[in-house]
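In: can you look at this prediction? I've put the sequence above it.
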Amino acid sequence: MPHVVIIGRPNVGKSTLFNRLVGKKLALVDDQPGVTRDRRFGDAELLGLAFTIVDTAGWEDDDPSSLPGRMRAQTEAALEGATVALFVIDARAGLTPLDEEIGRHLHESSVPVVLLANKAEGRAGDSGLFESYALGFGDPIAFSAEHGEGLADLFQALLPLIGEPEEEEERSEDEPEYDPKSVLKLAVVGRPNAGKSTLINRLLGEDRLLTGPEAGITRDSIAVDWEWRDPATGESRPIRLIDTAGMRKKAQVVDKLERLSVADARRAIDFAEVVVLLLDATRGLEHQDLKIASMVLEEGRALMIAINKWDVAEDASGLFNGVRAALDDGLAQVRGLPLVAVSARTGKGLDQMLGAAFSLRDAWSRRVPTAALNRWFDDALTANPPPAPGGRRIKLRYITQAKTRPPGFVLFGTRLDMLPESYRRYLVNGIRRELGFDAVPIRLTLRSPKNPFA
């Protein structure tokens, strides 16, 4: 698939263009400059032309060790291997010295360049459009990413550089519901500065995501496709790693951009199958971590906990046991969540974490045969019959599994509105313990027959 990279200084509309081409609001957009920090990939389609579009951070002229300088390095890395570069300028602001510097850099590269004069709706952008000829990239395209103007001209410019799209093979509609060898969608969440981006960079073996000592560097949720070689079997397993913005206490989030970043992280959790909640070993388990964990479980995702920075942890054994006890106490609905100690700096425990993530997804996707489920159900009722409030017995007739991912069960019986919550927990814990669901969230719905005389 051809790679088309969007390049430009901050606040010229690169992320708006990205969203326009992928047809979804995937990238965060705001009036302030410098919102995008990491490369974001998306599947774009323009009048039948299919390609991968890459959003990048705004190009800034700063010290390479500074945050803007490291962002620029990420943008330069995106150009390597690109098929086409879309050089975006702000037609209303006109040409700037930074635009000219970016132009010089692009002339030195071997990547073909298409010049987009964005924000050119109306006549306010005419002067900037004419000025852009001085950059030496031929005729600029008058464009409006906000309003979708100029898409046909962009198509004509990309067509000779990308070529006709290959036709996709038709997918069978009879694909199995769950394939254990399918891509694992794994999101990494946690408080700011827990080391989420550093951990993903360690797995990838490259500085794919922007990192540093500053808290809150990551803003967009970034997905990266990767192959992990399972050391136990030697098998390659596909994983989509999803990095997310750090989640602070709601009362501390006052900046609009941070609110957008947290909302994007929550959407990433919805998209994921397994979520790794990353803790900082130097800070231990905090109340905010339990709130994030509860949110993940409420969304029905499979959850595991990883304690990062284990190489610098003090009293490691005491810390691990303390976190284990606090999790079992604070998340009593899913006792026994997988807990691993890792170090994004040294790579310790990362293979163990990924192996546990695949096992957890298997449990999250598990379907129990109806016969086996009701054998367990009969044994559970015999061992602990339901109570009889007011002297009238609650009749539990049978149970069935309605769905997977997360597992959902429907319990049929009479007087179910009188069933105590403690007995409901007894059944859920039994399903989890006896039927191989481990510590995944389970939904149990109670259903009574309708009264025909009501």
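Out: Thanks, I have the structure now. Numbers count the residues shown, from 1 in each chain.

In: C-alpha from now on. contacts and neighbour counts both.
Out: Noted.

In: show me where the stretch 251-400 of the chain has helices.
Out: Counting by DSSP state H, counting those that start in this stretch, residue ranges of the helices within the stretch 251-400 of the chain are 256-271, 287-298, 316-330, 350-364, 370-383.

In: those helices into a markdown table, with extra columns for mean neighbour count and distance to Glu235?
Out: Converted to a markdown table, those look like this (neighbours: other CA atoms under 10 Å; distance: least, CA to CA, whole Å):
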| stretch | mean neighbour count | distance to Glu235 |
| --- | --- | --- |
| helix 256-271 | 19 | 25 |
| helix 287-298 | 17 | 29 |
| helix 316-330 | 15 | 30 |
| helix 350-364 | 20 | 12 |
| helix 370-383 | 14 | 32 |
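
In: go through these and name the closest to Thr83.
Out: helix 256-271 (28.3 Å; CA to CA).

In: what angle do that closest one and helix 287-298 make?
Out: 40 degrees (axes from the mean of the first three to the mean of the last three CA atoms, to 10 degrees).

In: my guess is Arg367 meets Pro406, correct?
Out: No - between Arg367 and Pro406 there is no contact under CA atoms under 8 Å: 10.2 Å.

In: how about the strands of the stretch 301-450 of the chain, start to end?
Out: 302-308, 339-341, 395-403, 408-414, 443-447 (DSSP state E, counting those that start in this stretch).

In: which of these is buried the deepest?
Out: Highest mean neighbour count among these (mean count of other CA atoms under 10 Å): strand 302-308, with a mean of 25.

In: residues near Pro420, how many?
Out: Neighbours of Pro420 under the rule other CA atoms under 10 Å: 12.

In: check Val188 too.
Out: 28.

In: doesn't it lie inside a strand?
Out: Yes - according to DSSP: H, G, I helix; E, B strand; the rest coil, the state of Val188 is that of a strand.

In: below is structure B, check it against A:
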Amino acid sequence: MLPQVVIIGRPNVGKSTLFNRLVGKKLALVDDQPGVTRDRRFGDVELLGLKFQIVDTAGWEDEDAHSLPGRMRQQTEAALVGAAAALFVIDSRTGLTPLDEEIARYLQRSSVPITVVANKAEGKAGDAGIYEAFSLGFGDPVAMSAEHGEGVADLFEALLPTLEPLQPEKPEFEPFEDDEEKPLGPLQLAIVGRPNAGKSTLINQFLQEDRLLTGPEAGITRDSIAIDWTWHDPKSGEDRAVKLIDTAGMRKRAKVTDKLEKLAVADARHAVDYAEVVVLLLDATKGLEVQDLKIASHAIEEGRALIIAINKWDVAEDPSGLFNGIRAALDEGLAQARGVPLVAVSARTGKGLDNLLNAAFETREIWNKRVPTAALNRWFDDALAANPPPAPGGKRIKLRYITQTGARPPRFVVFGTRLDHLPESYRRYLVNGLRRDLGFGSVPVRLMMRTPKNPFAKN
């Protein structure tokens, strides 16, 4: 395990900018308005050879514990537990504020080593704030410009005495890797849906802790947050690795006018693109809406394996009728993924969560499936014999053979002649046959047509 370093400070001092600078990627959403970050975000850092995990937190605010800012502060306080060090970020251009001094008093009661980072110190505009930072009682402040990358070496020197003894040991030798196919890694499971469907509550129920910020307010989640977790499968008795990805709620595009919400939705779509299995969470009290079908279609278009989960099942009216109605609507509205797994869950009580995870692992296995070329072409010959391709204009379309070119999602190429004249209906016939006869079910299947070049054709 890498030692953890937590970034703490009041809103809008540049914590997320510093986080992005240290991880070397724009993972955290950044905007001029305060309070963008709400949940803790983790990233691995290698700073001049020093390895650690950095934790971005919400801006510290002095609010009632039951309010949204108060609950965000509780998440920040929880991040300090078990941390190896903390970076207390101030705005050197603004100088110390009463809230900075309140945070300092709280941190002085902590046993975690504190380094003050005087951010936005480019030029001389921040000199006064840097000198003020000495009064906080945490030693020499580190003058930085997270936006421009200035002061990184000074930060390294400040963290080195604390983190160097905690560095992971290097292996004496690298393990030999043979040519056998590597086993699958952690299941990349993204939870998506409309605002207030219960996505963060579902992940908290998986983890059995209040890891993500939740509440009655819609649209609490902004950043897509990835959390490594181990699920104990009661069916097999095995421990299985999962990377849970929480995402911002996706509203109709016409309703998304705020710049920050646009960034959050774009981040959620990005998370879908890199997931293996996408769980679309529906609200049982609202049923299936057009926006849900649009979210599902996006996941399918990106080639992700899809599962539909109906949340708030514990308060659903007429559960049987609701389930059957959603099943019928999905089969009609998602013809390209007919039979997509549908699971009833309750994020509040934990009902159906093991069924959901079993379905996710089974769906990923299908999504990764490969069919031997010989078996694939036996199926192909039978499909052509049962329903030969048409002959438009009296000229035959010859389909010679098929091969699988990849998985994740399954991809196939059919070779033949005059394939540009093959009707779309026949292509759908082949795709449906692949799903039905070769066990690909509802996962996205890509089928391409390729005609070999004629070496004697005139240029």
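Out: Received it, and whenever you're ready, just let me know what you need. On a predicted model such as this, the values are computed, not experimentally measured, just so you know.

In: can you redo the strands of the stretch 301-450 of the first structure as TSV with distance to Gly205 of the first structure?
Out: Listed next are the strands of the stretch 301-450 of the first structure as TSV, based on distance: least, CA to CA, whole Å:
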stretch	distance to Gly205 of the first structure
strand 302-308	17
strand 339-341	20
strand 395-403	38
strand 408-414	38
strand 443-447	38
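
In: nearest to Ala77 of the first structure, out of the ones you listed?
Out: strand 302-308 (27.4 Å).

In: what angle do the closest one and helix 350-364 make?
Out: Using the same axes, to 10 degrees: strand 302-308 of the first structure against helix 350-364 is 170 degrees.

In: what range does strand 302-308 of the first structure cover in the second structure?
Out: Across the second structure, the stretch matching strand 302-308 of the first structure (TM-score structural alignment) is residues 305-311.

In: so what touches that stretch?
Out: By CA atoms under 8 Å, 6 or more residues apart in numbering, the list of residues contacting stretch 305-311 of the second structure from outside reads 197-198, 276-284, 296, 299-300, 340-347, 356, 359-360, 363-364, 367, 409, 442-444.

In: which parts of the stretch 1-150 of the second structure are strands?
Out: Secondary structure of the stretch 1-150 of the second structure by DSSP E, counting those that start in this stretch: the strands cover 4-8, 41-47, 50-56, 85-91, 114-119, 142-143.

In: between these, which gets nearest to Arg251 of the second structure?
Out: strand 41-47 (23.1 Å).

In: quick one: average offset of the closest one versus the first structure, please.
Out: Average distance, strand 41-47 of the second structure versus aligned residues of the first structure after superposition (mean CA distance after the TM-score superposition for the first structure): 0.6 Å.

In: tell me which residues of stretch 40-56 of the first structure come out buried.
Out: 40-42, 44-46, 50-56 (16 or more other CA atoms under 10 Å).

In: can you give the distance of it from its chain's centre?
Out: Taking CA atoms, centre = their mean, to the nearest Å, one finds stretch 40-56 of the first structure lying 18 Å from the centre of the chain it belongs to.

In: quick one: contacts for the aligned residue in the first structure for Leu281 of the second structure?
Out: Aligning on TM-score structural alignment places Leu281 of the second structure opposite Leu278 in the first structure. By CA under 8 Å, 6+ apart, Leu278 of the first structure lies in contact with 188-191, 194-196, 305-308.

In: take those residues and lay them out in JSON lines including distance to Asp255 of the first structure.
Out: Listed next are the contacts of Leu278 of the first structure as JSON lines, based on distance: CA to CA, whole Å:
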{"residue": "Val188", "distance to Asp255 of the first structure": "22"}
{"residue": "Val189", "distance to Asp255 of the first structure": "20"}
{"residue": "Gly190", "distance to Asp255 of the first structure": "18"}
{"residue": "Arg191", "distance to Asp255 of the first structure": "16"}
{"residue": "Ala194", "distance to Asp255 of the first structure": "20"}
{"residue": "Gly195", "distance to Asp255 of the first structure": "22"}
{"residue": "Lys196", "distance to Asp255 of the first structure": "21"}
{"residue": "Ile305", "distance to Asp255 of the first structure": "28"}
{"residue": "Ala306", "distance to Asp255 of the first structure": "28"}
{"residue": "Ile307", "distance to Asp255 of the first structure": "28"}
{"residue": "Asn308", "distance to Asp255 of the first structure": "27"}
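
In: looking at the residues you listed, spot the one nearest Glu108 of the first structure.
Out: Nearest to Glu108 of the first structure among the contacts of Leu278 of the first structure is Lys196, at 34.7 Å by CA to CA.

In: show me the contacts for the nearest residue to Gln401 of the first structure once chain neighbours are set aside.
Out: Nearest non-adjacent residue to Gln401 of the first structure, counting by CA to CA, 6 or more residues apart in numbering: Phe409, 4.3 Å away. With contact set as CA under 8 Å, 6+ apart, Phe409 of the first structure has these partners: 399-403, 442-445.
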